[in-house]
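Visitor: Everything below, folded, please.
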Amino acid sequence: MQMSTNEQDYGQDPLAVRDTNAYKAEYVHSFVELWDQLIDWDGRAESEGDFFIRTLKEHGAKKVLDVATGTGFHSVRLLRAGFDVTSADGSPNMLAKAFENARKRDHLLRTAQADWRWLNRDIHDYYDAVICLGNSFTHLHDENDRRKALAEFYATLRHDGILILDQRNYDALLDHKVEPSHDYYYCGDNVRATPEHVDDSLARFRYEFPGEQVFHLNMFPLRKRYVQRLLREVGFQRVTTYGDFQQTYRDEEPDFFIHVAEKRYVDGGEEE
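Guide: Model prediction:
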């Protein structure tokens, strides 16, 4: 599959693109340049509050690997909060934008381009925490890729480290055909992110920006319990799941789920 430098090109059948390796080509430069309009850094910071900072501190984490840096939002927030952060992403366009965003805010990112499936080939260190945010894990279309990536995250964590991984509430989309509210994650005005096609093997989202600029992402619709099971099968001892930053929620309500997976051995580790 080839994509031009100016626009995305999925070929004759866009629904046929169910391939992990497509993610780099999906984030074309023009899409990346608009991405922060979708997030709205100030709106996102207000909606999530200090959830990630507080969670990391509660687990004693100081050294953090942000494996899905994107345009740098969480890396910059954690640097401001005093964490030692390494910022990784598989997309060179995203990394370049993240570095630029951080410099504008008087921070210098320590960056690395890395594919999660071979993370420890490019990242040669151990961390108190790995964060994989922004619905990024959904780019892995193959179960072997998902298991490999989680194993790589696990391997780069210290013995008592944690993984924080989020995902869109695909259960609601698959079962109830509920459109996401975007109250917490995508806070930009005049930007629309809507599901264009959803089945058990593909969630295709359409992103509309001012000026009739339209982009798409083809993602795998992860079910919550499936992700919890994978985390435990890879070796994480306890998985606590939050809905839009709340531990108590109804499954159909949250826009996003956030899984906090602990590596430390605990007696009777349960999914929560």
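
Visitor: From here on, just use CA atoms for contacts and neighbour counts.
Guide: Will do.

Visitor: Show me where the stretch 101-250 of the chain has its strands.
Guide: Applying DSSP state E, counting those that start in this stretch to the stretch 101-250 of the chain gives strands spanning 111-113, 127-132, 157-168, 192-199, 202-209, 213-219, 238-243.

Visitor: need those in JSON lines with distance to Lys97, can you?
Guide: As requested, these are exported to JSON lines (distance: least, Cα to Cα, whole Å):
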{"stretch": "strand 111-113", "distance to Lys97": "11"}
{"stretch": "strand 127-132", "distance to Lys97": "18"}
{"stretch": "strand 157-168", "distance to Lys97": "22"}
{"stretch": "strand 192-199", "distance to Lys97": "21"}
{"stretch": "strand 202-209", "distance to Lys97": "18"}
{"stretch": "strand 213-219", "distance to Lys97": "18"}
{"stretch": "strand 238-243", "distance to Lys97": "29"}
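
Visitor: Before we compare anything, build this one as well:
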Amino acid sequence: MSYAGFAYLYDELMDDVPYGDWVKWTECAAAQHKAEGKRLLEIACGTGELSVRFAEAGYTVTGLDLSEDMLAVARSKADESGYNIPFYRQDMSEMEGLGEFDVAVIFCDSLNYLESEEQVLKTFEGAFVHLKKGGLLLFDVHSVFKMNHIFADSTFTLNDEHISYIWNSFQGEFPDSVEHELTFFVQDEKTGLYRRLDESHFQRTYSPENYCKLLEKAGFNVFSVTADFKAESPSECSERIFFAAGKPSA
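Guide: Now for the predicted structure:
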């Protein structure tokens, strides 16, 4: 998949995303599970919007992402906000040498961009290595319901003043996966003409039970599985599933 064009459109397209809810959910989970310390690793940090918000909330943040374009936006955003946030270009399933953290997060369904269970497991194992004893891993994923009943075979459109898109989603070749095909039309500020950008994205998810098995295989204790930013167990129609897991303290 490509992020070369999408990286510079991402924040404009996602301006209604509830980033504050992820920060609040992190703080509540850290308090609930008695996580100590403020060193936070944001895995798949994208354009750094959450990284900056975590820094504003008092965390010492390190971010990583596979896309150099996303990281360029993230570094610029951190500099403009006055925060010294180190960002690294790494595949989340192959992260190494980043230091030790109190909390690691993988938000905005970023984990769904991995193609296989093996990559998910390797990501959990990498997070485990980078967490201190007693550290906390927090992440969210799209539900099986959302993949198969909201995304699959659906079309989404946007016709804004300076940007428009057509977003087609198709059932993927793997169970509980989708292929996203996006076409953007972006107006040039100087000429007023529109340029076309095409993106292809893949996402795949698994059942909560499967994620829990992979977490336990990586060495984590699973603390909670909830849905849609609420302290409630997932239902058949939940769209976003949240996990809190801890590295044993001994």
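
Visitor: how near is Val222 of the second structure to Lys247 of the second structure?
Guide: Taking Cα to Cα, to the nearest Å as the criterion, Val222 of the second structure is separated from Lys247 of the second structure by 9 Å.

Visitor: For these two, indicate the residue with more neighbours.
Guide: Between Val222 of the second structure and Lys247, Lys247 has the larger neighbour count (other Cα atoms under 10 Å), namely 23 against 18.

Visitor: Pretty sure that one sits against Gly219.
Guide: Yes: with contact defined as Cα atoms under 8 Å, Lys247 of the second structure counts as touching Gly219 (6.9 Å).

Visitor: anything in contact with each of the two?
Guide: Overlap of the contact sets of Lys247 of the second structure and Gly219 (by Cα atoms under 8 Å, 6 or more residues apart in numbering) consists of Phe128.

Visitor: now what about stretch 217-235 of the second structure, what contacts it?
Guide: Under Cα under 8 Å, 6+ apart, the answer for stretch 217-235 of the second structure is 21-22, 25, 33, 121-122, 124-125, 128, 208, 212, 215-216, 238-248.

Visitor: just checking, what residue in the second structure corresponds to Glu196 of the first structure?
Guide: Using TM-score structural alignment, the equivalent of Glu196 of the first structure in the second structure is Phe170.

Visitor: which residues touch that match?
Guide: Going by Cα under 8 Å, 6+ apart, Phe170 of the second structure touches Phe151, Ala152, Asp153, Ser154, Val178, Glu179, His180.

Visitor: Over to Leu165 of the first structure?
Guide: Ile131, Cys132, Leu133, Phe137, Ile258, His259, Val260.

Visitor: what's around the residue mapped onto the second one from the second structure, how many residues?
Guide: Alignment note (TM-score structural alignment): Cys132 of the first structure maps to Ile106 of the second structure. Ile106 of the second structure: 21 surrounding residues under other Cα under 10 Å.

Visitor: and the gap between the nearest residue to Ile106 of the second structure once chain neighbours are set aside and Leu50 of the second structure?
Guide: Distance criterion Cα to Cα, 6 or more residues apart in numbering; nearest residue to Ile106 of the second structure, sequence neighbours excluded, is Phe139 at 4.6 Å. Distance, Phe139 of the second structure to Leu50 of the second structure, by Cα to Cα: 13 Å.

Visitor: next one: Gly134 of the second structure
Guide: Applying Cα to Cα, the value for Gly134 of the second structure to Leu50 of the second structure is 23 Å.

Visitor: Neighbours of Gly58 of the second structure, how many?
Guide: When neighbours are defined as other Cα under 10 Å, Gly58 of the second structure has 12 of them.

Visitor: which stretches of the second structure form helices?
Guide: Assignment of helices within the second structure using DSSP state H yields the ranges 10-13, 19-32, 49-56, 68-81, 117-130, 144-146, 208-218.

Visitor: could you dump those helices to JSON lines with distance to Ala4 of the second structure?
Guide: Listed next are the helices of the second structure as JSON lines, based on distance: least, Cα to Cα, whole Å:
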{"stretch": "helix 10-13", "distance to Ala4 of the second structure": "11"}
{"stretch": "helix 19-32", "distance to Ala4 of the second structure": "23"}
{"stretch": "helix 49-56", "distance to Ala4 of the second structure": "18"}
{"stretch": "helix 68-81", "distance to Ala4 of the second structure": "6"}
{"stretch": "helix 117-130", "distance to Ala4 of the second structure": "23"}
{"stretch": "helix 144-146", "distance to Ala4 of the second structure": "26"}
{"stretch": "helix 208-218", "distance to Ala4 of the second structure": "30"}
